[in-house]
Structures are given as structure tokens and as C-alpha cells.
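Asks: With the sequence up front, the predicted model follows.
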Amino acid sequence: MLAVAASVAAVDLSLKAWAQTGLPAGGFEAGPVDLRLAYNPGVAFSLAAGAPAAAVIAGTAVVTAALTALVWVSAPTATRLRLAAFAAVLGGAVANLTDRVGDGVVTDYLHSGWWPTFNLADTAIVIGAILLVLSSMGASRAAGKHEARR
């Protein structure tokens, strides 16, 4: 799980470095999702964009540390689906925190035209969160079936 999380973070950070040096000024169209360089000083959907960078970094670090602790405690008994979810969320969180520490902003490079510009780490976090919900629903159903058999 940690290897997958590290891979998610490494790929995203590599893409961010490429976007900063390789994307043309106006970006370019790439189908349903264009490549366009943007910087987000806030958190999701630019919330707290006006807050001091140190406060956003500290808040992001606290959330990432809490997530890491949750994963550490939960991983030994987690299903494969839940482990995949943990890996995606943790990898995305670590990548965005690592990117933010450098200059107080997160580098975004994927733009759909109807959604705020985002990055692979954001995508991993959202997919991981969806997988966590699905794994929780599966666990709830399994527990309900177990109770019904009693």
C-alpha cells in the first residue's frame, strides 16, 4: 500500500514539474481535459486562498498526518479495496503537501473547462474517497447479512 501511495505521489510531482517547465503559456487542448498551468494557494476549490501560506501548509500537514495515522492503525485489518483507497488518498495528500511546502501553492495542470483546474493528486484523493465509501457500504452490507443469519 505504501509503495502505491509513494508511486501516486511521485507521478503527480513529476507531472507538476513537467507542467511548470513544459506547458506552453496558454496550455493546449488535449480532448475532454486540456493541459493548462495554474497555481492554487488555497485548498480544494481554492477555499482559503487568501489565508497565509504558512497556515494553509500547517493545516494541510495536520490533515495529512491524521490521515497517515488512520491508515497506519486501519491497514492491518483493511480489505484490498480499502487499502487501495488508503493508498490513493494518502499518495494524493502527500503529493499536494510536498508541492505546497516549496512555495505555498499547489500546481494544477488538468482543466476541463467546466471544473476548476486540478491535478493527478486531486484525482487520486477523489477516487480514493469514493473507494472508501464503496468499501464502507460493502462492509455494512456484509455486517447486515451476518446479523440476519443469527
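Replies: Thanks, I have it.
Asks: only C-alpha atoms for contact and neighbour calcs from this point on.
Replies: OK.
Asks: Looking at this protein, which helix is longest?
Replies: Scanning the chain for the longest helix, with DSSP state H as the assignment, gives helix 120-149.
Asks: Show me what counts as buried in that one.
Replies: Within helix 120-149, the residues scored as buried using 16 or more other C-alpha atoms under 10 Å are 120-129, 131-132, 135.
Asks: Report the contact partners of Leu81.
Replies: Leu131, Leu132, Ser135 (C-alpha atoms under 8 Å, 6 or more residues apart in numbering).
Asks: any idea which of these is the one closest to Pro116?
Replies: Pro116 has its nearest neighbour among those in Leu131, at 22.2 Å by C-alpha to C-alpha.
Asks: let's bring in a second one:
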Amino acid sequence: MVFLVVPVIALTLIRIFWKKGAFNHPLSKIAVALLLCGIFGNLTDRLVQGFMLEEIKSAGFWFRLCEGYVVDFLAFKLPLYDKIVPSSGGWWPAFNVADSCICVAAVLLFIGGLRDEAANKKQAAVS
């Protein structure tokens, strides 16, 4: 249930802050785009994959909706990676595309916030 409520709250907050002009910097706009991609990617997985998995086919609608699973993971082998990390068997750690978008967006928003704060301090010093 929480995995359906949190994205809806996040989308609502993004819309409110967008209307207030909180994302004027190009870096912030890229971050919001990545954040939206991550949110919609995870929502799509939860809503669609929860209905396609054989293990929960007999479960009711609400259970399948709330217990939807995220499956957009990438797993691939890298040449010579097994030489660096022998226990990996050459496999790079699997990662989730949507969550990666959300993490990159968070870093970009953090950097953008630091830049805005530095610019505000510089402007206050000039005034």
C-alpha cells in the first residue's frame, strides 16, 4: 500500500513545486524529468507486474495491486570483471532502472540546491 501512496504524494508535491517555479534551473528540470521517469517506471511495474506473476494469480485485485513487484532490473556480464571481483563470476551487480533515475535525480537536486545557496550568498554579499 505504501508503495502506491508515496509515488502519488511525490507526484502531487512535484506538481505543486513546479507551479511555484521551484525548478527553474536547467539542472533542476533534468532532475525532475528523471524523478518522473523513476516514479512512473516503478508505478508501471507495480501496477502491471503484480497482475502477471504466476505466484499471486489466485490473489484478489487489491492484494495484487498493493503487492506489485518491480522487475525492471538490468543484469549483465562485463569483460574481465571476474578478474577484479572473482566472486562475481563476471556479473556486474544488478540494478533497477527506475530507482537509478530517482537516485540520480536526488543527487542533481542536491547539487542544484548547493549551487542556488552559493549564488544567494554571493548575491547577498554584493548587495
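Replies: Looks like it arrived, so ask away. All values derive from a computational prediction rather than experimental measurement.
Asks: Okay, strands next: where are they in the first structure?
Replies: Using DSSP state E, the strands of the first structure run over 34-40, 106-111.
Asks: Quick check: the last one compared with the second structure, mean distance?
Replies: Put plainly, it is strand 106-111 of the first structure. Strand 106-111 of the first structure differs from its equivalent in the second structure by a mean of 2.5 Å after superposition (mean C-alpha distance after the TM-score superposition for the first structure).
Asks: So which residue is smack in the middle of the second structure?
Replies: Taking C-alpha atoms, centre = their mean, the centroid of the second structure lies closest to Ile102, which sits 2.3 Å from it.
Asks: That one and Leu36 of the second structure: what is the separation?
Replies: The gap separating Ile102 of the second structure from Leu36 of the second structure is 8 Å, by C-alpha to C-alpha, to the nearest Å.
Asks: neighbours around the aligned partner of Thr44 of the second structure in the first structure, how many?
Replies: Matched to the first structure by TM-score structural alignment, Thr44 of the second structure sits across from Thr98. By other C-alpha atoms under 10 Å, the residues close to Thr98 of the first structure number 17.
Asks: and if you look at Ser112 of the first structure?
Replies: Ser112 of the first structure: 16 neighbours (other C-alpha under 10 Å).
Asks: One more: Leu36 of the second structure?
Replies: Leu36 of the second structure is flanked by 20 other residues according to other C-alpha under 10 Å.
Asks: gap between it and Arg115 of the second structure?
Replies: Distance, Leu36 of the second structure to Arg115 of the second structure, using C-alpha to C-alpha: 22 Å.
Asks: How about Pro93 of the second structure?
Replies: 32 Å.
Asks: Of the contacts of Leu81 of the first structure, which is the nearest to Phe86 of the first structure?
Replies: For the contacts of Leu81 of the first structure, the closest approach to Phe86 of the first structure (C-alpha to C-alpha) belongs to Leu132, at 7.6 Å.
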